[in-house]
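# 3D, please:
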Amino acid sequence: MANLIGDGRRLLPLLSTPHKGGRSALTCQFRCGNACAHEDGNTSDNAYFGDVVKEALSRRGMLRAGALGAIVATVGVAGAAPALADDPKADADGARHGGGSRSDLRFTPVAPNKDDKLTIPDGYSSSVVVRWGDPVLPGAPEFDFDNQTADAQSKQFGYNCDYVTMFPMGRDRALLCVNHEYTDENLMFRGYTGGAAATEEQIKIALAAHGASVVEIERVGGKGEWKLVTNGRRRYNRRITAQTPMKFSGPAAGSKLLQTAADPKGLKPVGMLNNCAGGTTPWGTVLTAEENFDQYFVNGDKVPAEQKPYAERYTLPSGTSGDFARRFDRVEERFDLAKHPNEANRFGWIVEIDPFDPDSTPIKRTALGRLKHEAATTTIAKDGRLVAYMGDDSRFEYIYKFVSKDRFRPGNDRHNRTLLDEGTLYVAKFTGDSPKSEIDGSGKLPSDGLFDGSGEWIPLVSGKKSFVDGMTAEEVLVYTRVAADKVGATKMDRPEDVERHPTTGGVYVALTNNSRRTVAQVDEANPLPSNKHGYVMEIVEKRNDAGATTFAWSLVLVCGDPNNATTYFAGFDKTKVSPISCPDNVAFDRDGNLWIGTDGNDLGSNDGLFVMPVRGKDRGHLRQFLTVPIGAETCGPMVTQDQRSVFVAVQHPGETDDASPENPSSRWPDGDQPMPSVAVVWHSQGKKIGA
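This next block holds a predicted model:
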């Protein structure tokens, strides 16, 4: 029986806890298991970012080949960026102020709004490329909201789309690869009242709606519009779900910590969950990041005693009630940790997918560690080694990078595919460089004019060698958060997406927010208490080398309303910038402009996509390019190499606290039920995006 309140409206299940901030409680429930209502997983004594300011400042064929060219152009090649001064601070200043002419971005910014549409600048057009339920595989039926089946969903485009990337196959055709982060059963099914009461078919549909999709797309009209290929063989199309067979590789593969009754050798995990941001490799594959995997399990309190501290560090839920919205354990016993305590260890990895081989087995790369992953942005160090940057998206978590042991060899596919299996995993430690007395919580810049400092990458593990006292290499890789705690990594404000500038080599990190930061924890890198709007950080590694172990950092954006004195836009005139709140996904276009998607705007507007030069006279000139519909988050984003199209994943439209299929708060994009979709925006005259 539906749970009704006095006026006849249906209560949303399990949402009795008041919620603060720009996200709806519904989003928090289904996306991350209402993590912000729980105690933080990190209870270590590690310094918060900047608490140590008193320390001294340390001074396969043609198609793949075509895609590879675009990827190499994105990740760069060894030695492509100019070498800067040896001193980390000089490195930062060089990237910060060196060169670059005034930006050629000329569009009129979109104003903040609460409209139920994709709002774009004058002179631009948009269309939906692919939406939830669109047929992907041969034989997939057309989507029918009221007659969904798990079999149909396993062949159709999945639910909440997040990371988006493209692999060109000539001028007018490409493969589009998209993550499906999570499901919102309240919006997917009529009358849904929680996982305990869900039908088994509904649970199976949710399992099938997770994962990723690979679809062929084609250009329309020679401009910037793209559409789904719906005829022909579509030989590369693929659906990956929570039930797709996978394999482990790297130093932890086969570990006893990964072994289960169904997989006693610990080599064959099943499925991927909560895949958020991602990246690509120079050899033409996708790296997709498993994030809030913990919420899918039950009985985390019933694991063996020796595992309980680790279960708590990864916030695995206790019991089978409370915040559980799905109850996957009702159809697959592996999600019950009382019976299969190692199953949770098989999630939280970077997964590599070959989009050009739909029969290939996705690989969970254990050398990159296990956490609530955001991103896996790759580049090439000056000595040719592969580097991957990653964040851990929770309050007070850490930033990581992986550096391969061996060097990337252009054209040697067999060798290159081993690079992610052996190397060194690092975690970041930051130091501020201003007197603590100058960081008073007002947002006023310190006397040197910047929120900045230096940092180091602390090694955790390299192959079978652990650098963490009391932990084996396998333990470091499976319980990476605990290892980072032990070496004194710096607590951050929800490290999200990470991207590297295509020319300067500067690394940019979205730090979304942290409502739990107290006045006592204010410091140079986190200059405001109760960080509601977030920051964007710039990291410049020594000599601009991705393989370096020291770096300089600065906050290039302190987000919020530019009329508020606490905000900072890289020193640009704040009367000319757009307000921004909660940066989440970031990307660069070929010209080096930084594109920023937001999640949970706490300024009273829909989320949006913004763009900002990070060099030259317009550095910090942030402008809003679009807003997404009511209740939605701006994911992706991706600007094509020819800069004629920008793709955005419009995730969870209509996800507001009072929404249901009977009473939708959004009807985007088709005028009926809200449908998570990938959209494309282009200049109506075929010009470069933003020009």
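
# every contact and neighbour count from this point should use C-alpha atoms.
OK.

# quick one: the strands in the stretch 551-691 of the chain, in order.
568-569, 583-588, 593-598, 608-613, 623-627, 633-639, 646-651, 677-683 (DSSP state E, counting those that start in this stretch).

# this one next, for a side-by-side:
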Amino acid sequence: MPRFELLPMFHRTKGKRSPVTCALKCGNACARGVCNTSDNGYFRDIASKAMSRRAMLGLSGAGALAVAVAACTPAEQTTAVGDPGTFGQNGMKLDFEPIAPVDAAVDAFVVPAGFTWVPILRWGDGLFPDSPAFDPAAQTPEAQARQFGYNNDYSAIQIDPDSDGNAAVLFANHEYVNPGIMFPPDMDQAVARAVARQAQGLSVVDLTRSGPEQPWQVNVDGEHNRRFLIETEYEFTGPAAGSSLLQTKDYPEGDRAQGTLGNCSGGLTPWGTLLSGEENFNTYFVSAAASEAEKRYGMLSEPTETGWEQDLERFDTRNEGYENEANRFGWIVEVDPWDPESTPVKHTAMGRFKHEGANVIVADDGHVVAYMGDDEKFDYLYKFVSKGTYQEGDREANKQLLTEGDLYVAQFAGTSDDEIDGSGALPEDGGFDGTGTWLPLVQEGKSQVSGFSVEEVLVNTRLAADAAGATKMDRCEDVEPSLTTGKVYVACTNNDERGVGGGAGPDEANPRTENRDGHVVELTEADGQTGTAFNWSLLLVCGDPAKNDSAYFSGFPADQVSPISCPDNVAFDSAGTLWISTDGAPSSIGYNDGLFKVTLEGEERGKVEQFLSVPVDAETCGPVIHDQDGSVFVSVQHPGEDGEYTAQRSAFPDYVDADGDGSFTLPRPAVVQVLRAEPSEQDARQRALVGDAEAGDSLRKGLATA
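The predicted structure is shown next:
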């Protein structure tokens, strides 16, 4: 019997989501009920019925922004990203013919005509001159500590300012592992767990290339190369640093933590550091699960999928002295990739929850604003505003901006909540839209939530947000401001429990019951990035228009778009066009996940075009758009997730019969570069694979070598 048939989510997943992914990534959260049992209202409860749509949307605009440039170097930027130049939406180097959706049975990485792809880094690739060659049959924790980790999610690539443009630094995080396809069945389990621990964390790697528009390659002699491992120490910053809530017998001062867990998405700051969000940290711990806070964060009193509690006593918080160990995770981590001797930090001022990531922008008054989503059903959208202001040219000062500031959580109101019946039908006023308020949790160093100290707000942020009256959302994943317009885009991946079993019902910003396909919120700050009022509308209500008549694309004809489902990560190109990567694929038809371009302005607003498709069982993560070079980068996570070591489902990214005996290399999560190229035999084969499962099987047998 395949191992996934024994998992709690077997026969309960929707679309192509694997029960293995559910077990390993989020601890079968859907099988355990909703963590947020608060009675917080949703849109229809708080909307002002007396306000007309025109009055609600007539608030002042976002105001002028001192737009922060997504850092391409460790120095402050001087070139405006928002200037489309010669790379406008109709003339950029990434013009392409959208690909057709790829059947979920196909093990192929598919790109448009005129493009090719190359893996930059794969799980197990060496990062240092002394890194051992990857040997799947003889893995050790010592080797893995010198190699690229598993299941890379967020990635960022910054050009080295001291180079001729042909050197860069890549950052990637590693979310979780899948021992069932990583390790031989006869491998010692304690060794396997030790390897798994070293396969998580973070990586920084120097890259080189031969010229513009050429593939990047790893420089194993790079001065910035670094692995952040389970033993790596992180310093706490902000008001909760040193709190009794963070103290353990290993760190009685409560000022440091060891390791980072469940890293999902992230963000690139204007001063060239990287942010990474600790997400499903609860799945690593055994807990008494007795307190309100433990239950709210999904802690469990049963053995974990990782089994790390068998080796390290700190992963069982019932052990004396480790009651607070789980409190040391769930933060935003900041890493300086340009200083290999620097100590990474965890910012308590930004709150503790299941962070998808954090993305920042500099407001017109100089304060830095970070937007964050809590990736769980019925959890919340957050904003952090720094106390200090951005100092042009003073990188060390800017690295302190996230250590102190105000923390807010979002409350929404819809214009037509009384028309929302859960079907996803468009309101009579022609759009899903409304206003909202940023509710203060911490302001000017003081708690704004009755009964909570500042430390309690920041360590148990979910409970504080419940008390404040935040609006329950459908899994806010990546949240990112456009550096071109200042508008903020929120990827709400899905929530199939919306309106089910007595939970929160549909409202205008979450207009469908059993929301399996997700949607994208466009948010405009009403009185500047640091203000407390905003306007919002839904840019997309996702799905396959051919099979889901509630799919909505901002009025763009539904029969002219690529089907899209489960939006996860977002990114922007130099023209300010939105790109969305997906995790779950169209639930009604079963396509592989992909990367999609979405037009935001003009007559084609809402037009969705699929750019690439990832292999069987895989998720598309960490998109980076370097359209000036004609390149797109994505992290391919958990390819072949449903396989077993002796019966793999994917051969990505190598697609070769390594031994010539009909066996295949292991599937290896990887960072992939897509770039312009003359049509090749490989490209032609991949384009012919669309919707053809038999061709996909042929590809796994080595036909797509190049």
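
# circling back: and the strands of the stretch 551-691 of the first structure: which comes nearest R235 of the first structure?
Ranking the strands of the stretch 551-691 of the first structure by proximity to R235 of the first structure (C-alpha to C-alpha) places strand 677-683 first, at 20.7 Å.

# by how much does that closest one deviate from the second structure on average?
By mean C-alpha distance after the TM-score superposition for the first structure, the fitted strand 677-683 of the first structure averages 0.6 Å away from its aligned residues in the second structure.

# output the residue interval of the second structure matched by that strand.
Against the second structure, the aligned range for strand 677-683 of the first structure is residues 670-676 (TM-score structural alignment).

# so which of the strands of the stretch 551-691 of the first structure is nearest D383 of the first structure?
strand 583-588 (23.7 Å).

# mean distance between that closest one and the second structure after superposition?
Strand 583-588 of the first structure sits 0.4 Å off on average (mean C-alpha distance after the TM-score superposition for the first structure).

# return the list of helices and strands in contact with that strand.
strand 495-500, strand 507-511, strand 593-598, strand 633-639 (3 or more C-alpha pairs under 8 Å, 6 or more residues apart in numbering; DSSP states H and E).

# ok, back up a step: any idea which of the strands of the stretch 551-691 of the first structure gets closest to E39 of the first structure?
Nearest to E39 of the first structure, of the strands of the stretch 551-691 of the first structure and by C-alpha to C-alpha, is strand 583-588 at 22.1 Å.

# pull up the aligned stretch in the second structure for the closest one.
Using TM-score structural alignment, the partner range for strand 583-588 of the first structure is residues 567-572.

# I'd like to know how far K401 of the first structure sits from T424 of the first structure.
K401 of the first structure sits 8 Å away from T424 of the first structure, going by C-alpha to C-alpha, to the nearest Å.

# picking that back up, let's have the helices and strands packed on strand 583-588 of the first structure in a markdown table, adding mean neighbour count and distance to L445 of the first structure.
Formatted as a markdown table, these follow (neighbours: other C-alpha atoms under 10 Å; distance: least, C-alpha to C-alpha, whole Å):
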| stretch | mean neighbour count | distance to L445 of the first structure |
| --- | --- | --- |
| strand 495-500 | 29 | 22 |
| strand 507-511 | 26 | 19 |
| strand 593-598 | 25 | 23 |
| strand 633-639 | 28 | 30 |
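
# which stretches of the stretch 201-350 of the first structure form helices?
308-313 (DSSP state H, counting those that start in this stretch).

# and the match of strand 583-588 of the first structure, what's buried?
By 16 or more other C-alpha atoms under 10 Å, the buried positions in stretch 567-572 of the second structure come out as 567-572.

# and those residues as TSV, adding distance to P239 of the second structure?
Converted to TSV, these look like this (distance: C-alpha to C-alpha, whole Å):
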residue	distance to P239 of the second structure
P567	34
D568	31
N569	30
V570	30
A571	31
F572	33
